[in-house]
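Asker: Got a predicted structure here, sequence first:
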Amino acid sequence: MTNQTTSLGSGGHRSQPEPLRIGVIGVGNMGQHHTRVLSLLKDVELVGISDLNLERGIDTASKYRVKFFEDYHDLLPHVDAVCIAVPTRQHHEVGITCLRQGIHVLVEKPIAASIAEAESLVNTAADCQCILQVGHIERFNPAFQELTKVLRTEEILALEAHRMSPYSGRANDVSVVLDLMIHDIDLLLELTNSTVVRLTAAGSRAPQSNYLDYVTATLGFANGVIATLTASKVTHRKLRRIAAHCKTSLTEADFLKNEILIHRQMSASCMADHGQVLYRQDGLIEKVYTSNIEPLHAELEHFVNCVRGGKPPSVGGEQALKALRLASLIEQIALDGHAWNSEIIQGVEHGLLYPDALGDRPSYPTTA
């Protein structure tokens, strides 16, 4: 477990706490970034990394001058915390192993490949009194942080989220809902702070794909807000946007440009002699300035601070589980074409009711 104590040096001054020992399990796309940022954080010792791909693991370890562990079990006795960036289907196995050894965990989203596995991780973290943070990185995006501040004084009527990417070979073991849309599911649940009471969804697959690659969903919340989410792995342009339609404004957040624009309606005109309008302004656009901090840097700093201080993370297991339950329901509805009412949705959110195949991964139709 982490050494949280500080000692008194000569003259009675407090010495700095020992560095937090962290390892990275899985150094693929996201794991590479975790390794890079951890190597730069103060009061953190990047002890080592582990990966099933020996060549990639050895190269990464050499680049950051840390030890490579072919078997991640051999890394665990040397660390206080780990970042887990393995494929989704391995999240549960690796996460449970770490938590049971008293090691704090940051696991990439989604928290697990099934609701049952996610609940197991949440319960184990509580039993072992370990921090469990989930990598919903957009919570730490400066644009989203500012968006939440802007919307505190607005009456939200509707929300739109678009998260689209060209097709790639990454995250090909889950659908676009669990790969991309789950980010916006988490963000919209945070922004609305309300219960979903209506839900419809539809989706399609690319040729030769066993998973949904394009999904759109419409959610109705108990507080009256309507939200539309669209996620795609087959769009030839990368988009990461949320728009909030409010009573007195339209606020657009672009997470790629790190930009927020607020559109407000107004009526201003300048009248000349004989009633002729020389100048007219129908609307005003405000630009909100955001910081340039890297979201992953902010996320990992938050994780380190939670481990040191023993405080729950802003995106812990419970929040991630709520997003996964809703994502799983959206995925299932998109597959079977049904719409669900508030009783069923609320039951799923509270873990009381699971439609067929929802407790495990949905059974996808196979391609011909």
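Answerer: That came through fine. Numbers count the residues shown, from 1 in each chain.
Asker: all contacts plus neighbour counts: C-alpha atoms, from now on.
Answerer: Will do.
Asker: measure the spatially most central residue of the chain to residue 185 for me?
Answerer: Among the residues of the chain, residue 136 comes closest to the average C-alpha position under CA atoms, centre = their mean, at 1.7 Å. Residue 136 is 10 Å from residue 185, where distance means CA to CA, to the nearest Å.
Asker: Second structure for comparison follows:
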Amino acid sequence: MTALRAAVVGAGHLGRFHARKYAALPGVELVAVVDINLDRARQLAGETGAEALDDHQLLPGRVDLVSVAVPASRHFIVCRDLLWAGIHVLVEKPMTTSLVQARQLITLADQQRCVLQPGYVERFSPVWQSLQSHCHKPLFIRASRLSSFSTRGNDVDVVLDLMIHDIDHILQLVPSPVARIDASGRPVMTRHSDIADARLHFCNGCVARLTASRISSQPQRRLRIFQQDQFYCADLHKNTLERFSRPSGWQSHPLKRQDPSPLKFPLSDPLQAEIQAFIACIRHRRQPQVSPRDGMRALKIAHLIMQHMSASPMLTTDQRAPTNSGGQPK
């Protein structure tokens, strides 16, 4: 089997993980690490036995596939240049920052017969896969994704930085168009919204509420799914799944825990599984499990949420509901 030649563009937090995975995989040769900060590229290249470069334009002719882990605002430029050169691309979410750019990348990937895979790594988590197998007709979904403040990812809104993971999950669980969106969000630490809350109303009656924050004290990645006579709570941070149910038609009975304690899934490596799936698509000429059209669907909903957030007025002190001396609304 001929070894595939790989490179990673972006030697920051996520790029380091990608480079180490490629360097350890059989049948793959990590050829280059690229970063506009050449010293940072050299450090990671030295750890993984690759060549350090400072321009992704130097990759055509040298590699077969690339992981793109640069800031989201540069995804389009880098991916466009690589796809145009016939290089297969795994790009961290969001695929791009605009729908026009996403369509252009999909068209280019089709023309060049290249694999373009958006990096929704949680799709390869055993907890998510188990949850998805149990959910057939959700009635209500509650998604919470919280993280502490970091300078990484702050070139885009928290909806594109964090919430888009849960948008992707929900679109996989609910096979129905979105009928209405209510959303609000506020910038706190950056010039973009750092905390956001959205409610998606689907045509089939399902409602999903999503909260994302990158200014929280404790991390949280939790999905709660309610469907007829069943409730599931997946903790993607702690790698657990709780299941509750009652016999159909037993209206007077409460939901009962199906398991003595939360199901604890063994430690796994979703990023390695994601990269291996990407490589398998290249070798066997098949479409990725997470398709670029999946990435564009999530991006479309993300932009609709941000549009509703920008239309949501920020109350001034004079506009807030009057309160009594106890601080409660009158």
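Answerer: In hand now; what should we look at? It should be emphasised that the depicted structure is a prediction, and the values quoted were computed from it without experimental measurement.
Asker: Give the aligned equivalent of the residue nearest to the centre of the first structure in the second structure.
Answerer: When the second structure is aligned by TM-score structural alignment, residue 136 of the first structure is paired with residue 120.
Asker: contacting residues for the closest residue to that match other than its chain neighbours?
Answerer: In space, and not counting its chain neighbours, residue 120 of the second structure is closest to residue 93: 6.3 Å by CA to CA, 6 or more residues apart in numbering. Contacts for residue 93 of the second structure (CA atoms under 8 Å, 6 or more residues apart in numbering) come out as 72, 118-120, 160-161, 164, 295.
Asker: ok, 7 Å please
Answerer: 118-120 (CA atoms under 7 Å, 6 or more residues apart in numbering).
Asker: residue in the first structure matching it?
Answerer: Looks like residue 93 of the second structure aligns to residue 109 there (TM-score structural alignment).
Asker: Show me the helices in the second structure, by range?
Answerer: 13-24, 38-48, 75-84, 99-112, 126-134, 158, 164-173, 270-284, 292-311 (DSSP state H).
Asker: Would you mind putting the ones you listed into JSON lines with distance to residue 59 of the second structure alongside?
Answerer: Output for the helices of the second structure, formatted as JSON lines (distance: least, CA to CA, whole Å):
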{"stretch": "helix 13-24", "distance to residue 59 of the second structure": "15"}
{"stretch": "helix 38-48", "distance to residue 59 of the second structure": "14"}
{"stretch": "helix 75-84", "distance to residue 59 of the second structure": "8"}
{"stretch": "helix 99-112", "distance to residue 59 of the second structure": "16"}
{"stretch": "helix 126-134", "distance to residue 59 of the second structure": "34"}
{"stretch": "helix 158", "distance to residue 59 of the second structure": "31"}
{"stretch": "helix 164-173", "distance to residue 59 of the second structure": "29"}
{"stretch": "helix 270-284", "distance to residue 59 of the second structure": "18"}
{"stretch": "helix 292-311", "distance to residue 59 of the second structure": "22"}
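Asker: among these, which is the most enclosed?
Answerer: helix 158 (a mean of 26; mean count of other CA atoms under 10 Å).
Asker: Pull up the aligned stretch in the first structure for it.
Answerer: By TM-score structural alignment, helix 158 of the second structure lines up with residues 176 in the first structure.
Asker: ok, now stretch 222-233 of the second structure?
Answerer: Aligning stretch 222-233 of the second structure against the first structure (TM-score structural alignment) gives residues 241-252.
Asker: Check which residues of that stretch are buried.
Answerer: Counting neighbours by 16 or more other CA atoms under 10 Å, one finds that the buried residues in stretch 241-252 of the first structure are 241-246, 249-252.
Asker: Isn't residue 197 of the first structure up against residue 345?
Answerer: Yes - applying CA atoms under 7 Å, one finds residue 197 of the first structure in contact with residue 345, separated by 6.4 Å.
Asker: okay, these two: which has more neighbours?
Answerer: residue 345 (23 against 18; other CA atoms under 10 Å).
Asker: and the strand or helix carrying the more buried one, which stretch of the second structure?
Answerer: Element membership for residue 345 of the first structure, per DSSP states H and E: helix 342-349. On the second structure, no counterpart of helix 342-349 of the first structure exists by TM-score structural alignment.
Asker: residues in contact with residue 164 of the second structure?
Answerer: 298, 302.
Asker: can you rerun that using 10 Å?
Answerer: Residue 164 of the second structure makes contacts with 93-94, 120, 145, 158, 170, 210, 212, 295, 298-303, as judged by CA atoms under 10 Å, 6 or more residues apart in numbering.
Asker: now swap in residue 238 of the second structure and tell me
Answerer: 127, 220-222, 264-265, 267.
Asker: Can you lay out those as TSV showing distance to residue 47 of the second structure?
Answerer: Shown next, in TSV, are these (distance: CA to CA, whole Å):
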residue	distance to residue 47 of the second structure
127	31
220	31
221	31
222	34
264	33
265	31
267	25
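Asker: of the residues you listed, closest to residue 136 of the second structure?
Answerer: Closest approach between the contacts of residue 238 of the second structure and residue 136 of the second structure, by CA to CA: residue 127, at 16.0 Å.
Asker: My understanding was that the closest one contacts residue 234; is that so?
Answerer: Yes - counting by CA atoms under 10 Å, residue 234 is a contact partner of residue 127 of the second structure at 6.8 Å.
Asker: Give me the common contacts of these two.
Answerer: Joint contacts of residue 127 of the second structure and residue 234 (CA under 10 Å, 6+ apart) are 240-241, 263.
Asker: Any of those residues buried? List them.
Answerer: The buried subset of these - by 16+ other CA under 10 Å - is 240-241.
Asker: Show me the shared contacts of residue 127 and residue 234 of the second structure that map onto strands.
Answerer: Using DSSP state E, the subset of these located in strands is 240-241, 263.
Asker: so what's the residue mapped onto residue 203 of the first structure from the second structure up against?
Answerer: Here residue 203 of the first structure is matched to residue 185 in the second structure, going by TM-score structural alignment. By CA under 10 Å, 6+ apart, the contact set of residue 185 of the second structure is 157-159, 192-198, 211-213, 305-306, 308-310, 312, 314.
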